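J.: Task: produce atomic coordinates for the following.
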Amino acid sequence: MTEFTHINSNGEANMVDVSHKQESVREARAEAFVTMSPDTLNMIISGRHHKGDVFATARIAGIQAAKRTWELIPLCHPLLLAKVEVSLTALPESNRVRIESLCKLSGKTGVEMEALTAASVAALTIYDMCKAVQKDMIISDIRLLEKSGGKSGHFIAEK
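T.: Below is the predicted model of the structure:
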């Protein structure tokens, strides 16, 4: 098992020094799900939600969140993201919305946390916009799907 990189020799949390690392193209994808009632999902899909376009708002929120991850997660580096994409897919057969995020840059550190933050905040935004009509929605299965670049190489989550 590899060592924790955010713990120094004294056992204290610290920000990893990436100044010696080589720049490389780094990319990460993450997903999250929001489960809701068929009525709530139908309201979103049909555009009848009184707050407007839920998916468009969640998409923008996810993009903004990725760009601000370093302000939210204490030991994350501020990154110059080259691309952030958030896609939302209604899954009526399971009464869920699937959110997938993609973050990409050329830099010295990975973008996994940015992708995870984008998916998470997009899910939270769906909850926020729909809580007036349903309070028992479930946000679940937030996970890293894939990452590439850097010393640790390519990772793909099992299905």
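
J.: can we go C-alpha only for contacts and neighbour counts from here?
T.: Noted.

J.: and stretch 84-94, which residues are buried?
T.: Residues of stretch 84-94 classed as buried: Val84, Glu85, Val86, Ser87, Leu88, Ala90 (neighbour count, 16 or more other Cα atoms under 10 Å).

J.: please give me the structure for this one as well, since I'd like to look at both together:
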Amino acid sequence: MESWVPLLDIFLNSPCPETEASRWFHHSFDASSTPTITTNSFLSLLSKPSEAIVIDSSSPSHTSTPHSKRVMWIQTLPNAVQFRILSFLALEHSRFCARDLTKLARNMLSGADELDFWVKKAAHQVLDTMSESNYEWVSCLNLDSDEERVENEFESLPNWLKDEAINANDLLL
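T.: Alright, predicted model coming up:
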């Protein structure tokens, strides 16, 4: 956990956390870096189960009783920090295991009712960046030939005008 304190400080205090966190990751994974700092260990920290005390805000304060709930460690952080971390993960998704990132985002969205709007958007962004589409289905549509045909039709004369041009001995404009 101590090795991640500088990164978490960036997410808490930086005006541009994605860029600074990317720089921190780049410098931390040089040849001289310690083996305890890995992208996998960061995702493990974020998804680590934690006990959180939850107070139901929908019920009146005198009848609400706090209860403990098992959540991921990232969910114990303030919403703004969760958003910044997820934004960073979407930006630097190539550094992380696709399966683990997808799992983290899906687990975050599984409790979507309690999620902040921006946290939910960032989790969706992680999933969107992780979905790979090879667009092979587009190549089978043969769109180039249709475009050329439409262009040729546009530049050509209408049939009724072609017939007039053939029948007339004079030039047509």
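
J.: Could you tell me the TM-score of the two chains?
T.: Aligned and superposed, the two chains score 0.27 in TM-score terms (TM-score structural alignment, normalised by the length of structure 1); 75 aligned residues with a Cα RMSD of 5.3 Å.

J.: what's the closest of the buried residues of stretch 84-94 of structure 1 to Leu105 of structure 1?
T.: Using Cα to Cα, Val84 is the member of the buried residues of stretch 84-94 of structure 1 that lies nearest Leu105 of structure 1, at 9.2 Å.

J.: Can you tell me the closest non-neighbouring residue to the closest one?
T.: Spatially, and ignoring its direct neighbours in sequence, Val84 of structure 1 is nearest to Cys103 (4.6 Å; Cα to Cα, 6 or more residues apart in numbering).

J.: Could you verify my assumption that the one you found touches Met113?
T.: No: using Cα atoms under 8 Å, Cys103 of structure 1 is not in contact with Met113, being 9.3 Å away.

J.: and for those two, which residues touch both?
T.: Common neighbours of Cys103 of structure 1 and Met113, using Cα atoms under 8 Å, 6 or more residues apart in numbering, are Ala66.

J.: who's more crowded, those two?
T.: Regarding Cys103 of structure 1 and Met113, a neighbour count based on other Cα atoms under 10 Å identifies Cys103 as having more, with 27 against 19.

J.: Surely that one is in a strand?
T.: Yes: the assignment for Cys103 of structure 1 (DSSP: H, G, I helix; E, B strand; the rest coil) places it in a strand.

J.: Could you report the distance from it to Thr117 of structure 1?
T.: The spacing between Cys103 of structure 1 and Thr117 of structure 1, counted by Cα to Cα, to the nearest Å, is 10 Å.

J.: shared neighbours of those two, anything?
T.: With Cα under 8 Å, 6+ apart, Cys103 of structure 1 and Thr117 have common neighbours Ala66.

J.: and Ser46 of structure 1, how many neighbours?
T.: Neighbours around Ser46 of structure 1, by other Cα under 10 Å: 9.

J.: sorry, that was for Glu114 of structure 1
T.: 31.

J.: So what touches the helix or strand hosting it?
T.: Using DSSP states H and E, Glu114 of structure 1 maps to helix 112-130. With contacts defined as Cα under 8 Å, 6+ apart, helix 112-130 of structure 1 is touched by 27-34, 40, 51, 54-55, 57-67, 69, 76, 86, 99-103, 137, 139, 142-144, 147.

J.: Going through these, which ones are buried?
T.: Buried by 16+ other Cα under 10 Å: 27-34, 40, 54-55, 58-67, 69, 76, 86, 99-103, 137, 139, 142-144, 147, out of those.

J.: Give me the subset of these that lies in strands.
T.: Among these, the members found in strands (DSSP state E) are 27-34, 86, 99-103, 139, 142-144, 147.

J.: correct me, but Glu51 of structure 2 touches Val71?
T.: Yes: using Cα under 8 Å, Glu51 of structure 2 is in contact with Val71, at 6.2 Å.
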